[in-house]
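Colleague: the following block contains a protein sequence and its predicted model.
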Amino acid sequence: MKLQEFQSKMLLARYGIPVPRGDIALTADDARRIAFELNTEGFAVKAQVPAGGRGRSKGVVLVSSPEEAGAAARAMLGRTLVTEQTGPVGYPVRQVLVEEAVTVDRSLYLAILIDTARAEMAVLAGPEGSEEIEDKLRSAETTIERLHLAASGKPDRADAEALALRLELESRQIPAFVALLEQLASAFVENDATLIELNPLAITKSGAVIALDAKIISDDNAMFRHPDLMALRDEREDDGVEVAAQSRQLNYVRMDGNIGVVANGAGLGLATLDMICAANGRPANFMDIRTTANSLDIAYGCSLLLENPAVRAILVNVHGGGMQPCDTIADGLGIATRRTGLKRPTIVRLAGNNAEYARFRLQNFGVKVIDCPDMWSAVTRAVATVQDMGETR
């Protein structure tokens, strides 16, 4: 789940992390009023969409008066903002954040994330924060420092101070930086985050640190522990299909390939995607059928694949367990086929609990399948089936 900037800042402020004063505006009049009440010399008006790169697309504007703040909000509200992170469709701007402008002596990049390759939490920090951070990293104009976090998420104070020195912070700035890093780590762990990014993190002439921009992504699978975060979700900003799938006990992500994938379990689903790519195929989706899904939930997911015109073949790779036998998934596929009246070449690998009965159920539904004995043969058969149709990479 992605929080928008103003939501991220509200959450971080609970942990004592300094953020600029500001408020959300839904109209130009709101923006003008908020700027007037802030009573400062400059203001930032920022479009609230769940994507970065806003500044380069005129989604962040600095102004010097409440009247200019209102005019900037009027220009943004109702507009579709397109950045390099939104794709060509973009996001509609329904609200803007109006906050005090901060005089910056120096800006840093600071983030905590889950390093999936190393299965650990890590701090990434750079001596320069900006929207161009990725471009500068690619061109070696800047560097990123790294700090490993223990399983508790609490940074070692000596390591944090050493990181501050590598960033060439002044001695008077180090205590505030270390304190902020500790607060950030607490927010990360307690909210099941997968990423918290402050870019830029401002350092003022007085040595204070302020999060000028903030991004938080929390694990969707942990949202049952965080009803307060779920209440912040704006489904208008989400992929409606993926949100609907979540409510049907499916973890589903659309991709740009042509082989529809049905799998039960996140690990098995990811392994299936990797194998398709290794066989020079292109998966059309990720699907993890949770153990709590029933046949009607699974039918919904299978219908998404059947109704997707890009899907040329379907690969079913499941291993039945005690809570969800293979026949439940077979029934879901059969129901979807009957409901939609659509068919695709379907390659299956069935193993585990009730695998043979699942084959019988598919026959009863009239679903013709290519039955394969193992994962690799199923994957290569699916890729070959699509290629025989004239579909290539």
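Modeller: Here it is on my side, so go on. Numbering: from 1, shown residues only.
Colleague: when you work out contacts or count neighbours from here on, use the C-alpha atoms and nothing else.
Modeller: Fine.
Colleague: now what about the host helix or strand of L270, what contacts it?
Modeller: Using DSSP states H and E, L270 maps to helix 266-278. Helix 266-278 has contacts (Cα atoms under 8 Å, 6 or more residues apart in numbering) with 261-263, 282-283, 286-288, 317-318, 375-376, 379-380, 383.
Colleague: and the helices in the stretch 1-150 of the chain, which stretches?
Modeller: Here the stretch 1-150 of the chain has its helices, by DSSP state H, counting those that start in this stretch, at 5-13, 28-38, 66-76, 133-138.
Colleague: comparing those helices, which comes out most buried?
Modeller: Highest mean neighbour count of the helices of the stretch 1-150 of the chain: helix 66-76, a mean of 22 (counted as mean count of other Cα atoms under 10 Å).
Colleague: and the helix holding L270, how far out from the chain's middle?
Modeller: 19 Å (Cα atoms, centre = their mean, to the nearest Å).
Colleague: also stretch 380-391?
Modeller: Centre-to-centre, stretch 380-391 and its host chain are 31 Å apart (Cα atoms, centre = their mean).
Colleague: list the buried residues in it.
Modeller: Under the neighbour-count criterion of 16 or more other Cα atoms under 10 Å, stretch 380-391 has T380, R381, A382, V383, A384, T385, V386 buried.
Colleague: nearest to K154, of the helices of the stretch 1-150 of the chain?
Modeller: helix 5-13 (16.2 Å; Cα to Cα).
Colleague: alright, now check it against this:
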Amino acid sequence: MDLFEYQGKQFFASFGIPVSAGDAVTTVDDAVAVADRIGYPVVVKAQVQVGGRGKAGGIKLADDADEVRTHAGNILGMDIKGHTVEILWIETASDIAEEYYASFTLDRSAKKHLGMLSAEGGVEIEAVAESNPDAIAKIWVDPVDGLTEAQALEWVAAAKLNPEATEGAVDILQKLYTAYVDGDADLVEINPLIFTPDGRVHALDAKVTLDANSVFRHPDYEQYEATQVRDERETEAFEKGLQYVGLEGSVGVIANGAGLAMSTVDIVNQVGGKPANFLDIGGGANADVMAGALEVITNDPNVRSIFINIFGGITKGEEVANGIVTAMGRVQIDVPIVVRLDGTNAEQGREILEPHLSDKLLMEPTMVAAAERVVALAKN
């Protein structure tokens, strides 16, 4: 779950990370009311989950109520890279001496948490990595041991932050790590982390991605579902309980398991096609789940063929086959489907599908052959 900046700052604040005073609003009048309450000057910031807000005119400084009213009126409803601004964050303006970058995420290959810190903040970290990779100090944290104060001190020194910012930076980095771990986040990022002329360090921005699978540990995370940015296809899939991400191709993808779904997307690309989606039905391939998946995919007008790629483990081949046959009787499908079925009881599953094969339902023995067939059908 990707949070808006204002949600990320509220998340950080709950772990004691200092952020600018402010509030989220949806109207011009409320923007003025918040600015009057927190005191001028203020910054009016568009809340969209995309970078480049400042360049697009979505972040403006206001010295009085009239300027807040003007900027809020201009920014609300603005389109920023395809995202319409519906929420504003009004916060007190900050004096900035220096800008830093700090983040934590998971390094799967190292099986450790990866922290990145740089004295070159305020710009995209990818740009820093490309132009001056030595400016990024990295640290790998063992989840068992956590981030100690001594490690944080060494890390800040390696990043060559202003020595006067050391104490504040170490405090925030330890709190940021706690927020990342205890908050079940996939990513926490502060860019910029600022050092003020009076010697304070605090988060001027917030980028947070939470693990949606952790909601059972954090009931309050349910509030974030209402503000997730999804297109129509993703909204429909979410309502059906499907793990779906919309893409821009013409080959619909259904697979069981996130790893297989990603591999299926990759193989479609490798044989010259373009996937229309990522759709993981998990361990459930019964008729209801399969029908829901097919409904979501066929509602995408760009889809010209569908690739059902199943490798049975706990899921049995005959259950998958019965689910496909039943689902095709429920859903109006006007594009061809190519099935690759392997794994547990795959032979029985193929036998069930055999009598139903036609120009609308085809079967291939391997993943590559199925990918080549489904891509050819999409192109034709």
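Modeller: Yes, it's here. Since we're looking at a predicted model, the values are computed, not measured.
Colleague: just give the TM-score of the two.
Modeller: Once the chains are laid over each other, their TM-score by TM-score structural alignment, normalised by the length of structure 2 reads 0.90; 379 aligned residues with a Cα RMSD of 2.5 Å.
Colleague: coming back round to it: and the buried residues of stretch 380-391 of structure 1, which two are the farthest apart?
Modeller: Every pair of the buried residues of stretch 380-391 of structure 1 checked by Cα to Cα; the farthest is T380 and V386, at 10.0 Å.
Colleague: before we move on, the earlier item: could you dump the helices of the stretch 1-150 of structure 1 to CSV with distance to A51 of structure 1?
Modeller: Formatted as CSV, the helices of the stretch 1-150 of structure 1 follow (distance: least, Cα to Cα, whole Å):
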stretch, distance to A51 of structure 1
helix 5-13, 9
helix 28-38, 21
helix 66-76, 15
helix 133-138, 15
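Colleague: which of these sits closest to L362 of structure 1?
Modeller: helix 5-13 (47.2 Å).
Colleague: other SSEs contacting the closest one?
Modeller: strand 214-218 (3 or more Cα pairs under 8 Å, 6 or more residues apart in numbering; DSSP states H and E).
Colleague: just checking, what packs against the strand it packs on?
Modeller: strand 2-3, helix 5-13, strand 193-203.
Colleague: ok, D219 of structure 1 to G207 of structure 1 distance?
Modeller: D219 of structure 1 sits 34 Å away from G207 of structure 1, going by Cα to Cα, to the nearest Å.
Colleague: help me confirm that A65 of structure 2 comes into contact with D36.
Modeller: Yes: A65 of structure 2 lies in contact with D36 (Cα atoms under 8 Å); the separation is 7.2 Å.
Colleague: show me what L88 of structure 2 lines up with in structure 1.
Modeller: Taking TM-score structural alignment, the alignment pairs L88 of structure 2 with V96 from structure 1.
Colleague: and for that match, nearest residue in space, chain neighbours not counted?
Modeller: Nearest non-adjacent residue to V96 of structure 1, counting by Cα to Cα, 6 or more residues apart in numbering: A47, 4.6 Å away.
Colleague: A111 of structure 1 versus that neighbour, what's the distance?
Modeller: 22 Å.
Colleague: more neighbours, those two?
Modeller: Comparing A47 of structure 1 with A111 by other Cα atoms under 10 Å, the one with more neighbours is A47, at 31 against 22.
Colleague: so which bits of stretch 321-339 of structure 1 are buried?
Modeller: Buried positions in stretch 321-339 of structure 1, judged by neighbour count with 16+ other Cα under 10 Å: 324-337.
Colleague: among these, which lie within helices?
Modeller: Using DSSP state H, the subset of the buried residues of stretch 321-339 of structure 1 located in helices is C326, D327, T328, I329, A330, D331, G332, L333, G334, I335, A336, T337.
Colleague: number of nearby residues for whichever residue in structure 1 pairs up with G292 of structure 2?
Modeller: Aligned by TM-score structural alignment, G292 of structure 2 pairs with Y300 of structure 1. Counted with other Cα under 10 Å, the neighbours of Y300 of structure 1 add up to 20.
Colleague: in stretch 292-303 of structure 2, what counts as buried?
Modeller: Within stretch 292-303 of structure 2, the residues that count as buried by 16+ other Cα under 10 Å are G292, A293, L294, E295, V296, I297, T298, D300, V303.
Colleague: Provide the secondary structure category for the fifth one.
Modeller: In other words, V296 of structure 2. V296 of structure 2 carries the three-state label helix when classified by DSSP: H, G, I helix; E, B strand; the rest coil.
Colleague: got the contact list for it?
Modeller: V296 of structure 2 makes contact with R233, E236, A237, according to Cα under 8 Å, 6+ apart.
Colleague: then the third one?
Modeller: L294 of structure 2 makes contact with A327, V331, I333 under the criterion Cα under 8 Å, 6+ apart.
Colleague: in which helix or strand does the residue lying closest to the first one once chain neighbours are set aside reside?
Modeller: Yep, that's A327 of structure 2 we're talking about. Once flanking residues are discounted, A327 of structure 2 sits nearest to A291: 4.5 Å by Cα to Cα, 6+ apart. Taking DSSP H and E as the definition, A291 of structure 2 sits inside helix 287-298.
Colleague: so T291 of structure 1 sits against Q324, correct?
Modeller: Yes: between T291 of structure 1 and Q324 a contact is recorded at 5.6 Å, counting by Cα under 8 Å.
Colleague: one step back: which one of the buried residues of stretch 292-303 of structure 2 is nearest to V181 of structure 2?
Modeller: The closest of those to V181 of structure 2 turns out to be A293 (Cα to Cα; 33.2 Å).
Colleague: ok, that closest one to Y100 of structure 2 distance?
Modeller: 44 Å.
Colleague: now I297 of structure 2. Nearest residue, chain neighbours left out?
Modeller: G252 (6.0 Å).
Colleague: I figured that neighbour hits P301, correct?
Modeller: No: at 10.7 Å, G252 of structure 2 does not count as touching P301 under the criterion of Cα under 8 Å.
Colleague: the longest helix seen in structure 1 - contacts with which helices or strands?
Modeller: Criterion DSSP H: the longest helix present in structure 1 is helix 174-190. Taking 3+ Cα pairs under 8 Å, 6+ apart as contact, the helices and strands that helix 174-190 of structure 1 lies on are strand 106-115, helix 157-166, strand 193-203, strand 209-211.
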